[in-house]
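1. return atomic coordinates for the entry below.
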Amino acid sequence: MQTIKEIQDEIIDEFSMFEDWEERYQYMIDLGKSLPLIAPEYKTESNIIKGCQSKVWVHAELNDDQIEFTADSDAIITKGIIAILIRVFSNQHPKDILDANTDFIDEIGLKEHLSPTRANGLVSMIKQIKMYAIAYQTQLN
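-> As a prediction, this is how the structure comes out:
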C-alpha cells in the first residue's frame, strides 16, 4: 500500500508533465471521469460538502482500519478536485489522514488556479475528509 506522501509525490510528478493550466484542467477532468462513483443511496443531503459552490457528495466507510472514500460532484472541475483528494486519502488509516499535510496542493499550483469559491470548496472538502478521519480514529481507540 502506498503512503499518502507517495501518492502526493506521484500527483506532483503527473502535474509537472503538463506545460500549462489548460492541460492540467483537462487532466483533472479526466481524473474526475475515472472517479469511482458514490452509490446512489449515499447521494444525500448529509453527505454534501458544505462550503462548495457546486454539489459534492463524499461518503466514507471504515474497512480493516482504513477509510474508503467515494464521491461525486455535479461540476466537472470540482469532480476532478475531489478525485485527486480521494486518490490521496482513500484506503488510508485515519491517523495517517489526520497527520498528512496538504502542501502538494500548493506544489501543483491548484489553489492559485482556482476561483475563490472553488478554493473555498477545496478547503471544505479537505476539512470534511479530516472530520471523517477524526470520527473513525475515535472509534478505533
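2. when you work out contacts or count neighbours from here on, use the C-alpha atoms and nothing else.
-> OK.
3. then Val57 would be within a strand, right?
-> One thing to correct before we go on: residue 57 is Trp, not Val. Yes: secondary structure of Trp57 (DSSP: H, G, I helix; E, B strand; the rest coil): part of a strand.
4. helix, strand or coil for the residue sitting nearest the centre point of the chain?
-> Nearest residue to the geometric centre of the chain (Cα atoms, centre = their mean): Leu85, 1.9 Å. Three-state assignment for Leu85 (three-state DSSP): helix.
5. alongside the first, I'd like the structure of this one:
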Amino acid sequence: MTTAIADILEGFEFLDDWEDRYRYVIELGRELAPLTEEERNEENRVHGCVSQVWLAKKIQSGADNGPILFYKGDSDAHIVRGLVAIVLAQYSGMSAKGILETNLEEIFGKIGLKEHLTPQRSNGLSSMVQRIKDDAAAALVQ
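-> Next up is the predicted model:
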C-alpha cells in the first residue's frame, strides 16, 4: 500500500456523500497487498473484530524513538479491509514511540468516519489500533 494518510484525508475532503466515502474506503482496501496463507495465522489475527482481520508485522531497529514497525493487513470484509488500509497508512513505518503518541481517533474524527461505522466495526477498529499500540509498547521494552 502506497497511499499516505495525508492523501487519504485529502480524498475524503472531496467526497460529500457517505455512499461515495464508503466506496472510497472499499477502494483503499483493494490497494492492500494480499497476505500469504502463512501470514493468515492465529498469531496475526486481531481479536475483537466481527470480521476476520489479520495484521502481520515486521520490526526494524530504529533510533531514539525506538524500533520501526511495518505492517501488512487484510480482512474478509470489504469495508473492514478499507479500514485496515487507513490504519496501516497511519501506523506502518512509524517508530514505536510515534505509534504510542498518535491518536487515530482524532484522525477518524476529522473525516467523520467513526460516527458512520456500525458499533461492531467501530469495536473492530479499536481492536486493530490497540493491537498496534500493544505491539509498539512491547517493541520498546525488548
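6. with adjacent residues omitted, what lies nearest to the aligned residue in structure 2 for the residue nearest to the centre of structure 1?
-> Using TM-score structural alignment, the partner of Leu85 of structure 1 in structure 2 is Val87. Using Cα to Cα, 6 or more residues apart in numbering and skipping residues adjacent in sequence, the residue nearest Val87 of structure 2 is Val129, 7.3 Å away.
7. and the counterpart of His113 of structure 1 in structure 2, how many neighbours?
-> With TM-score structural alignment as the criterion, the equivalent of His113 of structure 1 in structure 2 is His116. The number of residues packed near His116 of structure 2 is 11, by other Cα atoms under 10 Å.
8. which residues of structure 2 fall in strands?
-> 53-60, 68-75, 94-95 (DSSP state E).
9. which non-adjacent residue is nearest whatever residue of structure 2 lines up with Asn63 of structure 1?
-> Alignment note (TM-score structural alignment): Asn63 of structure 1 maps to Gln60 of structure 2. Sequence neighbours aside, Ile68 is the residue nearest to Gln60 of structure 2 in space, at 5.1 Å (criterion: Cα to Cα, 6+ apart).
10. can you check Glu39 of structure 2 too?
-> Ala56 (6.3 Å).
11. can you check Pro34 of structure 2 too?
-> Closest residue to Pro34 of structure 2 apart from its sequence neighbours, by Cα to Cα, 6+ apart: Asp74 at 6.9 Å.
12. residues of whichever helix in structure 1 runs longest that come out buried?
-> Secondary structure of structure 1 per DSSP state H: the longest helix is helix 116-140. Buried residues in helix 116-140 of structure 1, defined by neighbour count with 16 or more other Cα atoms under 10 Å: 118-119, 121-122, 124-126, 128-130, 132-134, 136-137.
13. before we move on, back to that, how far away is the match of Asn63 of structure 1 from Arg30 of structure 2?
-> 26 Å (Cα to Cα, to the nearest Å).
14. picking that back up, can you find the partner of the residue nearest to Pro34 of structure 2 in structure 1?
-> Using TM-score structural alignment, Asp74 of structure 2 pairs with Asp72 in structure 1.
15. tell me who's in contact with its match.
-> 35, 37-38, 56-58, 79, 82 (Cα atoms under 8 Å, 6 or more residues apart in numbering).
16. which of those lies closest to Arg24 of structure 1?
-> Using Cα to Cα, Lys79 comes nearest to Arg24 of structure 1 of these, at 13.8 Å.
17. what count of nearby residues applies to that closest one?
-> 26.
18. how close does the spatially closest residue to Ala119 of structure 1 that is not a sequence neighbour get to Ile126 of structure 1?
-> Nearest non-adjacent residue to Ala119 of structure 1, counting by Cα to Cα, 6+ apart: Lys111, 5.7 Å away. Going from Lys111 of structure 1 to Ile126 of structure 1 by Cα to Cα gives 12 Å.
19. measure the nearest residue to Gln120 of structure 2 once chain neighbours are set aside to Met128 of structure 2 for me?
-> The shortest distance from Gln120 of structure 2 to any non-neighbouring residue, by Cα to Cα, 6+ apart, is to Val50 (6.5 Å). Using Cα to Cα, Val50 of structure 2 is found at 12 Å from Met128 of structure 2.
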